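Enquirer: no letters, just coordinates:
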């Protein structure tokens, strides 16, 4: 049994739910598995073969279903590569190398090489935003644009939400859904499928416990490619005001958009991200 799940039965349930979701992918797609030094990596590929490449990196505790609402729009203009990040509840290897090493950059090197990509734009959310930033600071020649949604590594990581969320999990499925609302900041009828999926995942999945490292100002100052950062003012995981402040201080060429009513899960940004990517 993989150590990222609480049981083999739970792992099977998450994989079954994920496979069902993949059948709802709204555009034609190819499923590829790329060997890397961290193990096999699963990628959902869509869009015209001759279109510019766009790498999509989801956050912790999820998988490529993060992009279901975006992919139909983005895949009209880009060859999209929705990656199941290693160590997360997708179909990639369960490997979790340390975030303070260069292991994830080397993993992405292997992945891009295996896909035949020299350079690409990257959209990353939460942990995926941190991975995108980490790669861009180490391999700027391979990253043409960065669009980051509630990214880690810029603003301070918060801990206050954790105690309440852990207590709610003691109350079974209902508590898990309330925990999901706390973490994501979503609380509308339309968000119910997302919350149900998050609750199912965390009923069986062991999330990462390693803190997301903060990037230094000098490291961020090395980024010269166009950067868009979108964060929610009500994010319970990261200090979004701090994120916006550090972006303006360390990357004055970057754009930052702080959404006053949004939490950690940022939805409805398909068009704004696409406009940025197509500039």
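Expert: Structure received. Note that the structure is predicted; figures quoted are calculated from it, not measured.
Enquirer: only C-alpha atoms from now on, for both contacts and neighbour counts.
Expert: OK.
Enquirer: residue 201 sits in which helix or strand?
Expert: helix 192-204 (DSSP states H and E).
Enquirer: helices or strands next to that helix in the packing?
Expert: Contacts defined by 3 or more C-alpha pairs under 8 Å, 6 or more residues apart in numbering; DSSP states H and E place helix 192-204 against helix 8-22, helix 172-184.
Enquirer: so who does the residue most central in space within the chain touch?
Expert: Central residue of the chain (C-alpha atoms, centre = their mean): residue 58, 2.2 Å from the mean position. Residue 58 sits next to 64, 66, 83, 84, 85, 124, 125, 126, 127, 128, 129 when contact means C-alpha atoms under 8 Å, 6 or more residues apart in numbering.
Enquirer: the closest residue to it other than its chain neighbours: which element?
Expert: Excluding its sequence neighbours, the residue lying closest to residue 58 (C-alpha to C-alpha, 6 or more residues apart in numbering) is residue 128, at 4.9 Å. Residue 128 is located in helix 127-138, with elements delineated by DSSP H and E.
Enquirer: show me the contact partners of that helix.
Expert: 57-60, 85, 104-105, 108, 122-124, 142-143, 146, 148-153, 212, 219-220, 222-223.
Enquirer: list just the nearest of the contacts of residue 58 to residue 19.
Expert: In terms of C-alpha to C-alpha, no member of these lies closer to residue 19 than residue 64, at 10.8 Å.
Enquirer: this is the other structure I want to compare:
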């Protein structure tokens, strides 16, 4: 496990109707519930630099999406954003999370927005970070597609060189940022062991956005859920223009573009990320 999550212990795996999902339930038991959703090729370890601060005054639930972290592989390969957000709504019921704040990064940010659009009464506030549902660079899809291929995907995952993975991982961050070696090792190990399952899940979610990234436009337009949008000024995968597109659709939103930051605000700019989220949660 990546350093920074060990104090959360083993967590627990919850059997839902469509998947078994591992969660870490921490913080103040009767505090405002906050749910954290990670992105593609990561897991709950991506929150290692921010979870302690967020848990000081909130009930914090970190979710390993199907196939990632400690969650088992998805039971079937037929995943869509609708199916995943319905799964999350069921998880909220099981954990007695009444209208939590939902914070998502990358794919998790897209799912958080999709959840609020599909189940607006289930989300009290929304934090969307580097989410590609309204636009991302096409080059971000090659690894999804390669790993998702039958037979070949498993072979590619097992032999995928750590050096190449580390180089591509670094390229997703802002200039000059050096990802922690133990994080690279952990994410690379997850790719080698579970890459095809993760890719099939992620590709199903990605296809839900539509080829022109327009499927979510209608459902999001006019959504009144208070929303904080955090995007990196140096993000090569999901540019700040995507954040502006979110902001144009959401009347009760605020866009923050973090200077020098790439695709991982919670890892690259943890102090700024915590400060923005904390101020947002205290507002109103």
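Expert: Looks like it came in fine. Worth saying up front: this structure is predicted, and the values here are computed from it rather than measured.
Enquirer: that older thread, redo the contacts of residue 58 of the first structure as JSON lines? Include neighbour count and distance to residue 169 of the first structure.
Expert: Converted to JSON lines, these look like this (neighbours: other C-alpha atoms under 10 Å; distance: C-alpha to C-alpha, whole Å):
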{"residue": "64", "neighbour count": "25", "distance to residue 169 of the first structure": "25"}
{"residue": "66", "neighbour count": "18", "distance to residue 169 of the first structure": "23"}
{"residue": "83", "neighbour count": "24", "distance to residue 169 of the first structure": "29"}
{"residue": "84", "neighbour count": "24", "distance to residue 169 of the first structure": "26"}
{"residue": "85", "neighbour count": "32", "distance to residue 169 of the first structure": "25"}
{"residue": "124", "neighbour count": "24", "distance to residue 169 of the first structure": "28"}
{"residue": "125", "neighbour count": "27", "distance to residue 169 of the first structure": "24"}
{"residue": "126", "neighbour count": "25", "distance to residue 169 of the first structure": "22"}
{"residue": "127", "neighbour count": "22", "distance to residue 169 of the first structure": "22"}
{"residue": "128", "neighbour count": "24", "distance to residue 169 of the first structure": "25"}
{"residue": "129", "neighbour count": "27", "distance to residue 169 of the first structure": "27"}
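Enquirer: following the helix holding residue 201 of the first structure, which helix or strand comes up?
Expert: Criterion used, DSSP H and E; the element after helix 192-204 of the first structure is helix 217-220.
Enquirer: mean deviation, that next one versus the second structure?
Expert: For helix 217-220 of the first structure, the mean distance from the matching residues in the second structure following superposition reads 2.0 Å, by mean C-alpha distance after the TM-score superposition for the first structure.
Enquirer: can you tell me what part of the second structure stretch 136-147 of the first structure aligns to?
Expert: Mapped onto the second structure using TM-score structural alignment, stretch 136-147 of the first structure spans residues 116-127.
Enquirer: would you map the helices across the first structure?
Expert: In the first structure, the helices defined using DSSP state H lie at 8-22, 71-74, 103-115, 127-138, 160-168, 172-184, 192-204, 217-220, 240-250, 270-277.
Enquirer: these: which one's closest to residue 36 of the first structure?
Expert: helix 103-115 (5.4 Å).
Enquirer: in the second structure, what range does the closest one match?
Expert: Under TM-score structural alignment, the match for helix 103-115 of the first structure is residues 83-95.
Enquirer: if we go by neighbour counts, what in that stretch is buried?
Expert: 84, 85, 86, 87, 88, 89, 90, 91, 92 (16 or more other C-alpha atoms under 10 Å).
Enquirer: could I get the residues you listed as TSV with distance to residue 157 of the second structure?
Expert: Formatted as TSV, the buried residues of stretch 83-95 of the second structure follow (distance: C-alpha to C-alpha, whole Å):
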residue	distance to residue 157 of the second structure
84	24
85	27
86	29
87	27
88	28
89	31
90	31
91	30
92	33
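Enquirer: closest to residue 59 of the second structure out of these?
Expert: When the buried residues of stretch 83-95 of the second structure are compared against residue 59 of the second structure (criterion: C-alpha to C-alpha), the nearest one is residue 92, at 12.7 Å.
Enquirer: ok, and the closest non-adjacent residue to the closest one?
Expert: residue 98 (7.1 Å).
Enquirer: for the closest residue to residue 230 of the second structure other than its chain neighbours, grab the count of nearby residues.
Expert: Among residues not flanking residue 230 of the second structure along the chain, residue 129 sits closest, at 4.6 Å (C-alpha to C-alpha, 6+ apart). Using other C-alpha atoms under 10 Å, residue 129 of the second structure has 32 neighbouring residues.
Enquirer: ok, now residue 100 of the first structure?
Expert: 13.
Enquirer: from residue 148 of the first structure, how far off is it?
Expert: To residue 148 of the first structure, residue 100 of the first structure is 20 Å away according to C-alpha to C-alpha, to the nearest Å.
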